[in-house]
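Enquirer: Generate coordinates for the sequence data below:
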Amino acid sequence: MRFLLAILLLLFPTPLLAQWKQAETERFRVYADMPERQLEQRARLLEDFHALLVRATGRNLPDGAPRLDVFLLQDIADATPWRAVDPRVSGFYRAGAGRISAFALEAVPGSRTPGLAQTLLLHEYAHHFLLGASRNAYPAWYVEGFAEYYSTARFGTERIEYGLPSPVRSATLARTAWIPLERLLARDPSLLRGDESAIFYAQSWLLTHYLFRAPGMRDRLSAYLKAYSGGADPVEAFREHIDPDFRGFEAKLRRYGVREATYSRFNRIEAPATSVRLSTLPTAASVLLLPMTALEYGVPFDKREAALADIRERAARYPDEPLSQRALALGELQLGSPIVAAELLDQQLSRSPDDADLLRWRAQAARMIVQKNGFETARGYLLRAMEADPQDWRTLIAYSRLYRSTSQPMPDSALDALLRAYNLAPQVTDVVLDTALALSNAGRTGEAARVLEPLAWAPHGGPAAELAQRMLAKARAGDVPGVQGQVEDLRRQQIVTGSVGRGR
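Expert: Okay, here's the model as predicted:
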């Protein structure tokens, strides 16, 4: 019988589980199910790309900025287990209240374009860099054009090249009717979605390429971006600072794309080798790593019950692994019972008392459970978490939220923690809005306005960008009650619609 069973297992093998590995460098944690050598190469590529962006832009991320988590996937839908994802998407960047990550395909199925998967990966990191290295507002075409322009970079053993042609975007420009320049420049979020998105990205790439490289255009671009960040109308600012003749400018742009575009090449400079630490994640990561990541970004209300059942079932497959216990605790905290979460977290903290994530989650549970001294209990856990990892922006904003008020200034210690969180993670919407409100409450409306500007005109900002625009108008006018009123209106709307405080 055993012999027969062995034969059957050989004939009908069980599916292989993903064997997740991690490559950690100074600025990245890269996760993938691939051979170690290949994973190490991807991690070194990202460090090379970061160095290129620093060299080309003269900017850098703030000291102490968190490592970016990068997930290389065989199926992009794995990144969003409880949300639908457009099958045409090959990668995306997400800066949420729980974490900041980039997701990209290991390889693009059916693509005939060499290096397309690498280009997509670099595109996503370029977004992270632009948002983190600058506090300026940028138009949608520039945000995407910047990422497209640098994403075609190639890194050889002796030379580095960037500003190279994009075969995909060039083909789109050649075969698709162009969007009128006036509409491309306007704040039109519909261009980022649907049938026009391909030509929008292609024109954004070419426009950025031209303004970066054509003689005399860099200074004009800088003047335009400064005016845009200051709230100027994007179309009129383009006429004033770059070219008033849109028809003539488009003709120059077409000619440049066909015959005049250039690229840059420089020799590598001898530098210390990038340190890459490779490790294999526990078996439970094969079924829990991506769902846990999705939990930290939040789960749609109508999927919460199913998501919690899914987490419990996955964790039950490896009940003795610490990762399973963490997943259970996080699932209960976000979707189930905070009391159960607190019990699970207490068990884990008895073994790992200085784990900053566990301490932060335990503080959240203490705030959710109705009990005496809940505030002081949460504060104690957060102070321990801050001592364990002083640079974790998530702990810093959680600490500041102990003192958050729509109308009252924060204590100096809380405001200091919030400003540190903003310096480390300006890409995160919640951090921006909290910081702007706290600065306004402190009477520092000019600073609040500068914090709000990038979000107010963010191309993917959605409702948060609309709120930031309203807050920005009030902050620029020095209207502290007006800023507070915008936040109060939002909270009342959230309570009515059930998007806050339900399902706990």
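
Enquirer: CA only for contacts and neighbour counts going forward, please
Expert: OK.

Enquirer: where along the stretch 401-504 of the chain do the helices fall?
Expert: In the stretch 401-504 of the chain, the helices defined using DSSP state H, counting those that start in this stretch lie at 412-424, 429-441, 445-456, 462-476, 480-497.

Enquirer: In terms of secondary structure, what does the longest one contact?
Expert: Applying 3 or more Cα pairs under 8 Å, 6 or more residues apart in numbering; DSSP states H and E, one finds that helix 480-497 contacts helix 429-441, helix 462-476.

Enquirer: quick check: angle from the longest one to helix 480-497?
Expert: By that I understand helix 462-476. Here helix 462-476 runs at an angle of 160 degrees relative to helix 480-497 (axes from the mean of the first three to the mean of the last three Cα atoms, to 10 degrees).

Enquirer: returning to that earlier point: which of the helices of the stretch 401-504 of the chain sits closest to residue 155?
Expert: Residue 155 lies closest to helix 412-424 among those, at 28.4 Å (Cα to Cα).

Enquirer: ok, and for the closest one, which residues are buried?
Expert: 414-415, 417-424 (16 or more other Cα atoms under 10 Å).

Enquirer: Look at residue 31 and tell me its secondary structure.
Expert: Three-state assignment for residue 31 (DSSP: H, G, I helix; E, B strand; the rest coil): strand.

Enquirer: Proceed likewise with the subsequent sequence, for comparison:
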Amino acid sequence: MFPSAAYAEWWEAKTDHFIVYSESSAADAKEFAEKMERVDISLRSLQNVDFSPIKSDSQRLTVFRTGDTRDIGRLAGSGSVAGFYIPRLGGSVSFTPAKNEKRGTGELLGARGRSSKTDLDPQSVMFHEYTHHFMFQHFSAAYPSWYVEGFAETAATMVLNDDGSFHLGNPPQYRSDALFGNYINVPVERLLASRNKPTGEDFYAYYSVGWLLNHYLTFEPSRKGQLKQYLRAINAGTAPAEAARAAFGDLDKLNRELIKYKSGRLPGVQVRPANYSPPQVTMRRLASDEEAVMDVVMRSKRGVDKKLAPDVARDAQQIAQRLPGSFAAQLALAEAELDWSDFDASRLPAAEAAVDRALAIKPDSIDAQIIKGRIHFERGRTDKAQMAAARTWFSKAFENDSDHPTPLYYNYLTYYYEGVTPPESAVIGLEKAYDMALFDPEVRLVLARQLLAEKKGPLARSILMPYAIAPHESKNAKKMRDVVDLIEANKVDEAYKKLSADMAEAERKRRSGDDS
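Expert: Coordinates of the predicted model:
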């Protein structure tokens, strides 16, 4: 998939909150991991989030560093992507270039010309993406798209100082065309109050105008407290236009102030986190078989569709045949075959054969135990007797790692798809999985469905609200609002049926490869 490697080696750099797999020198991998841990420390300082030790690797963000921005764009399936993040139960992932190459935003959008001043660097992209992960993990509230991206852009330009302090507030120069020129001009009212389907211009404005608006509302003394008021109103279900006008007043006046603000000297702040200590990094050179399978691992972790799944699995087959005694190769093949089985159930025996070989090498592997359980689970969709065997494997994985949400989640699902009432222990496990993976939309929907089955409408409503009150119109947001409307009308049984039907239809489309 990628051109010849810039380095002949891969390194694993592990910190309190990250696992970094880097195709680079050891020093480069270590420096990157330290920076990412520094970003976490800085965000905790800004948001008053206490440090809590991570016991399970499933709770760490896994970052893959390879190639350049074009390679990352190909992996993402879009040439305009220089780095990206995927929230996922039991192991969120992010992808970023290993080469320190910069690309102008004009080039990423297909325009010609380059300018070093407006180059988008991989570090800014990675800081931006991790801010999303941090926000989704620690704050389960609903946020408008402009604020999600605007706040992430604020963190993207963070300057980390050697003494542990950091500077916040620098403008993203790579968006200077939109911020300080006339390249894209979206008024504040459209950003705050529109419920129309977003255009491409709107999406770009989330980053540029969103950053400027967040910066202004954060640093302008006369607007102190207004942003918090607005976000609270949005989370309470207030319509976007009403929430914006109640918090900010005249939106035309706000727009004029914003235009004037960007032409002046933009303020910033220097912050030193309390009780700062330098991040600790544990380094490990990957073995040759781990390096051989890394391309397959990255593509699997990226996620496959009906078209890509066979290609990834076939590449994994070739490596596994060449390395029959490699745990890494057999595990990667098992995962790739299991992914393929989503679209072709006949691949389950191949997935099971591979995971059995992996378990023969490492019987206590949590990842292998989960895959083995999921194979039984998939068979259990048509043969209910398989669900008991699936639970056995999920139980083994849970015994090895009680802080891994995946065994708890799938253990609950075995009862649901078996068509029996889940025991209290399984429901408690689902709730724990939700708490550990607030960023995962699928777990959120499954828990809401369970709460509706228990006639706990208000609790289900609180779980669904972040999706139901998305300020900009979308099919999914409308579906969630319809469910919430039924709950508020005290029609909990109807809400349960609608949510269940919507989830079943989404699953059918995913497995059929229907992207409509």
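
Enquirer: TM-score for this pair?
Expert: Here the TM-score for the pair of chains, by TM-score structural alignment, normalised by the length of the first structure, is 0.87; 486 aligned residues with a Cα RMSD of 3.0 Å.

Enquirer: Now distance to residue 240 of the first structure too, for the helices of the stretch 401-504 of the first structure, in CSV please.
Expert: As requested, the helices of the stretch 401-504 of the first structure are exported to CSV (distance: least, Cα to Cα, whole Å):
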stretch, distance to residue 240 of the first structure
helix 412-424, 33
helix 429-441, 31
helix 445-456, 21
helix 462-476, 23
helix 480-497, 32
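
Enquirer: Nearest approach to residue 327 of the first structure belongs to which of the ones you listed?
Expert: Taking Cα to Cα as the criterion, residue 327 of the first structure comes closest to helix 429-441 out of the helices of the stretch 401-504 of the first structure, the separation being 23.6 Å.

Enquirer: what's the mean deviation for the closest one versus the second structure?
Expert: With mean Cα distance after the TM-score superposition for the first structure, helix 429-441 of the first structure departs from the second structure by a mean of 1.0 Å once superposed.

Enquirer: So which bits of that helix are buried?
Expert: By 16+ other Cα under 10 Å, the buried positions in helix 429-441 of the first structure come out as 429-441.

Enquirer: and if you look at stretch 464-478 of the second structure?
Expert: Within stretch 464-478 of the second structure, the residues that qualify as buried are 464-472, 474, 477-478, counting by 16+ other Cα under 10 Å.

Enquirer: Among those residues, which pair sits farthest apart?
Expert: Greatest spacing in these, by Cα to Cα: 464 and 472 (15.9 Å).

Enquirer: related to what we said a few turns ago, got the buried residues of helix 429-441 of the first structure as a markdown table, with distance to residue 61 of the first structure columns?
Expert: Listed next are these as a markdown table, based on distance: Cα to Cα, whole Å:
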| residue | distance to residue 61 of the first structure |
| --- | --- |
| 429 | 17 |
| 430 | 19 |
| 431 | 17 |
| 432 | 17 |
| 433 | 20 |
| 434 | 21 |
| 435 | 19 |
| 436 | 21 |
| 437 | 24 |
| 438 | 24 |
| 439 | 23 |
| 440 | 26 |
| 441 | 28 |
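
Enquirer: from those residues, which is closest to residue 174 of the first structure?
Expert: Checking these against residue 174 of the first structure by Cα to Cα gives residue 429 as the nearest, at 37.1 Å.

Enquirer: who's in contact with that closest one?
Expert: For residue 429 of the first structure, the contacting residues are 95-97, 455, 464, by Cα atoms under 8 Å, 6 or more residues apart in numbering.
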